[in-house]
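**Q** Whatever this is, show me its structure:
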Amino acid sequence: MKREEYLDDYQDHAERRPKKKKKKKKRKHRVYAFFVLLFAFLILVLGIFILFHVQKVEVKGNDYCSTEEIVKSVQNDKYSVNGLYVLAKYKLGYGKQPDCFESIKVSLKNPWTLKIIVQEKERIGYVMDSDGKYYYFDQDGMVVDVEEAPVDGIPLVDGMDPDELKLYHKLKKKSSIIYQEILEATREMKKYELSVTKIMCRSDRIYVYIGNVCVSLGNDVTSVKVAQIPKILEKLEGKEGTLHLENFSDESDTATFDIGVFPEDAG
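**A** You can find the predicted model right below:
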C-alpha cells in the first residue's frame, strides 16, 4: 500500500509541474510583449517629434503685418516647434490670432513645413502723431498698423485728435461729438470706392477731398449724401472748388458748388 501511495503522489506531482512551467512561459510572453509595445510606442513618439519638427514656415495673404510677427504669434509656446501640435492647436480653437486679422488658417504643406494663410483687416484711414508716425485704423476705429510713411490709396484724417494712439487699441475722443461721424465718413468713402486723399474736420464740420474737389458733408454723414458724390463729380468735369452737401437728404436735393473756393480760403 505504501508503494502504491508513493506512486500516486509522484504522478500528481508530475502532472502539476508542466502547468507551472506553462504559467511561467505566459508571464515571460506578456512581459516581452509589453516591452515590445513600449519600445514601438517610444519609436513612434520619437518619429513624430523628429519628422514633424518645424523647419520652415510659409506665410501668405499679409500686406502690412510682418511675416516675423505672424510666425511669432503662431509659434508662441515651447511646444510649437512641432507641426502636429500647432495644427491641433488651431483646429481646436486654441491658436492665437493677432487683432489685425480677419482670419488665419494654419495647415501642413509637408510634415516639416507650416503653411499660414491670413486675411488682414482693411485699413480705411490714418492719423498722425506729433512724432510723425502714421497710425492706420480699420472700419471699427481700431489701430491695426503703424508706419513711418504714408501708404498710397488710404486717406489722412485731419482734425480727429484722438486721446490715445496705440496699436490694437480703438481710437477714442471723449470730448468730440463729431468723432463717430468722422469714422462713418471713412466707411462710406470706402463703400462707394471713392479715391479720397484727405478727410478733414473743422468746427465740427466734415470735409472730404477727392481730387480737386472738396466735399462739405456738414456734421452729419449719411449714405444718401455720399451716394450723390460720384454722380455730381462726373458733371463737374474737372472743375476745382467746394461741393456743398450739408443739407442734402431724401427730402431735400439741395447741392451747390463754389468754384475755386475751399474751406481754408473761407475760414
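**Q** Every contact and neighbour count from this point should use C-alpha atoms.
**A** Noted.
**Q** Let me know whether Pro162 touches Ile178 as I believe.
**A** No: with contact defined as CA atoms under 8 Å, Pro162 does not count as touching Ile178 (11.8 Å).
**Q** any idea how far Tyr32 is from Ile178?
**A** Going from Ile178 to Tyr32 by CA to CA, to the nearest Å gives 79 Å.
**Q** who has more neighbours, those two?
**A** Shown here are Ile178 and Tyr32; by other CA atoms under 10 Å, Ile178 has more neighbours (19 against 12).
**Q** What residues sit buried inside stretch 118-130?
**A** If you call a residue buried by 16 or more other CA atoms under 10 Å, then stretch 118-130 has these buried ones: Val118, Glu120, Lys121, Glu122, Arg123, Ile124, Gly125, Tyr126, Val127, Met128.
**Q** For stretch 40-60, which outside residues touch it?
**A** Residues outside stretch 40-60 that contact it (CA atoms under 8 Å, 6 or more residues apart in numbering): 67, 70-71, 81-84, 111-118.
**Q** Look at it and report the distance between its end residues.
**A** End-to-end distance for stretch 40-60: 38 Å, by CA to CA.
**Q** Could you report the neighbour count for the nearest residue to Val261 once chain neighbours are set aside?
**A** Nearest in space to Val261, with sequence neighbours left out and distances taken as CA to CA, 6 or more residues apart in numbering, is Gly241 at 4.9 Å. Close neighbours of Gly241, defined as other CA under 10 Å, add up to 18.
**Q** can you check Val71 too?
**A** When neighbours are defined as other CA under 10 Å, Val71 has 15 of them.
**Q** Please give the structure of this sequence too, so both can be compared:
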Amino acid sequence: MSQEKIVSIEERIPKLKQARKKKSNRRLVFYLSIFFILISVIIYLQSPLSHVREVVVNGNSLLEEEEVIRQSGLDDSTNIWTIDKPGITSALTSNPMVESAEISRKFPWTVKISLQEYKRIGYIKEESSYFPVLGNGRVLTQLENVPFKGDAPLLFNFTEEEHLHRMTAELDQLPHSLLNLISEIHWQPNESSKNNILLYMNDGYVVSGSIRSFAEKMQVYPSIVSQLDPDSEGIIHIGVGAYFEELGTGEAEEGQEGSEE
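**A** Predicted coordinates for the structure are as follows:
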C-alpha cells in the first residue's frame, strides 16, 4: 500500500513542476508587459507624438484666432499632458475683451479654447473711426478700421469715464432685442442732473431717459410703442414716469413728467 502511494507522488512531481513553470512564465510575461508599457509611455511623453498639433478656438468675435493662440502660449512644442490650464486661463482673461476662458483637451493632440467675450454694447466715433465699447466700459481704441455694422448703438458726448461706465453697465443688462432697437445715445447732462440721456431709436422714435436704472425702465418701451399711432411723432419719456409727449402739442398721453438727479 505504501509503495503504491510513493509511486503516485513521484508521478505527480513532474506535473507540479510544470504548473510552477507555467505560473512563473505568466508572471514573467506580466512584468515584461508592464515594463514595456512604461517604456512606451516614457518614449511617447518625450516624443513629438505627445505634443499639441491643433488648437481650436470657439466664442471669439472681437479677437482673431491667431491672437488667442498666441496669448495662450500653446504651440507644437507644448506637451498635451502637461498644459497649464489655470495659467492659460489667467493669460487669456488678462485681455480686457475676455470675460472668461475654458481650456480642454481633445485627444490625441488637440486643445480646445472656449472664450466668453464681453458683450459689444456700443460704438464711439472719433473722426472717421469707430471703436467698439464693451459691457465692462472698455473702449477698444487699439482696434483699427473697425466697420460699424449697426449691431449696437453709437454713443455720443460721453466725456466722463464714470458716466460712460455706468451707461455701459446698464446697456449690458439689456436683452439683444431692446439693444438692437437703439440707434444713438447722447449724454446730455445739465445743472439738475448729470444722468440725462437722449436716445434715437431705429423705429423712428426719440426717448428721453436717465442713466440711472435705464435697463429696468427701458423694459416698458415696447409696450408704449405698441399703443402709439405709427404716424405720431414725439418723445417717449422713461424717467420718473413713462409717457409719450407728442411733438407740437406738449401733451402727454400717459404718466407724469419728473426730473431725476
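**Q** about what we covered before: so how far is Asp203 of structure 2 from the equivalent of the residue nearest to Val261 of structure 1 over in structure 2?
**A** Aligned by TM-score structural alignment, Gly241 of structure 1 pairs with Glu233 of structure 2. Counting by CA to CA, the gap from Glu233 of structure 2 to Asp203 of structure 2 is 11 Å.
**Q** just Gly239 of structure 2 next, same as before
**A** As defined by CA to CA, Gly239 of structure 2 lies at a distance of 20 Å from Asp203 of structure 2.
**Q** between the two, which one's more packed in?
**A** Just comparing Gly239 of structure 2 and Asp203: by other CA under 10 Å the higher neighbour count belongs to Gly239, 24 against 11.
**Q** so which strand or helix has Leu45 of structure 2?
**A** Assigned by DSSP states H and E, Leu45 of structure 2 belongs to helix 2-46.
**Q** State the span of structure 1 onto which the next helix or strand after that helix is aligned.
**A** Sequence-wise, the next helix or strand downstream of helix 2-46 of structure 2 (DSSP H and E) is strand 54-58. On structure 1, the counterpart of strand 54-58 of structure 2 by TM-score structural alignment is residues 56-60.
**Q** Kindly report the same for stretch 114-125 of structure 2.
**A** The aligned range for stretch 114-125 of structure 2 is 117-128, by TM-score structural alignment.
**Q** Can you find the partner of Phe257 of structure 1 in structure 2?
**A** With TM-score structural alignment as the criterion, Phe257 of structure 1 lines up with Glu246 in structure 2.
**Q** how many neighbours does the residue nearest to its match when sequence neighbours are not counted have?
**A** Closest residue to Glu246 of structure 2 apart from its sequence neighbours, by CA to CA, 6+ apart: Gly234 at 4.1 Å. With neighbours defined by other CA under 10 Å, the count for Gly234 of structure 2 comes to 19.
**Q** just Leu243 of structure 1 next, same as before
**A** Neighbour count of Leu243 of structure 1, defined by other CA under 10 Å: 24.
**Q** before we move on, which element is it in?
**A** strand 241-244.
**Q** picking up where we left off before, show me what contacts the residue nearest to Val261 of structure 1?
**A** Per CA under 8 Å, 6+ apart, neighbours of Gly241 of structure 1: Asn212, Val213, Cys214, Phe257, Asp258, Ile259, Gly260, Val261, Phe262.
**Q** Average offset of the strand holding Leu243 of structure 1 relative to structure 2?
**A** Compared with structure 2 after fitting, strand 241-244 of structure 1 deviates on average by 3.1 Å (mean CA distance after the TM-score superposition for structure 1).
**Q** helix or strand right after that strand?
**A** Next helix or strand after strand 241-244 of structure 1 toward the C-terminus (DSSP H and E): strand 256-259.
**Q** What are the buried residues along that following strand?
**A** If you call a residue buried by 16+ other CA under 10 Å, then strand 256-259 of structure 1 has these buried ones: Phe257.
**Q** mind listing the strands for the stretch 151-267 of structure 1?
**A** Listed in chain order, the strands of the stretch 151-267 of structure 1 (DSSP state E, counting those that start in this stretch) span 156-158, 198-202, 205-210, 213-218, 241-244, 256-259.
**Q** Export those strands to JSON lines and append columns for distance to Arg187 of structure 1.
**A** Shown next, in JSON lines, are the strands of the stretch 151-267 of structure 1 (distance: least, CA to CA, whole Å):
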{"stretch": "strand 156-158", "distance to Arg187 of structure 1": "12"}
{"stretch": "strand 198-202", "distance to Arg187 of structure 1": "11"}
{"stretch": "strand 205-210", "distance to Arg187 of structure 1": "12"}
{"stretch": "strand 213-218", "distance to Arg187 of structure 1": "14"}
{"stretch": "strand 241-244", "distance to Arg187 of structure 1": "20"}
{"stretch": "strand 256-259", "distance to Arg187 of structure 1": "24"}
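**Q** What's Asn25 of structure 2 aligned with over in structure 1?
**A** Here Asn25 of structure 2 stays unmatched in structure 1, going by TM-score structural alignment.
**Q** What is the burial count for Asn25 of structure 2?
**A** 12.
**Q** any idea how far it lies from Ile34 of structure 2?
**A** Distance from Asn25 of structure 2 to Ile34 of structure 2, by CA to CA: 14 Å.
**Q** Over to Glu184 of structure 2?
**A** Distance, Glu184 of structure 2 to Ile34 of structure 2, using CA to CA: 70 Å.
**Q** what's the answer for Ser210 of structure 2, then?
**A** According to CA to CA, Ser210 of structure 2 and Ile34 of structure 2 sit 72 Å apart.
**Q** Since that was my last question, I'll sign off now.
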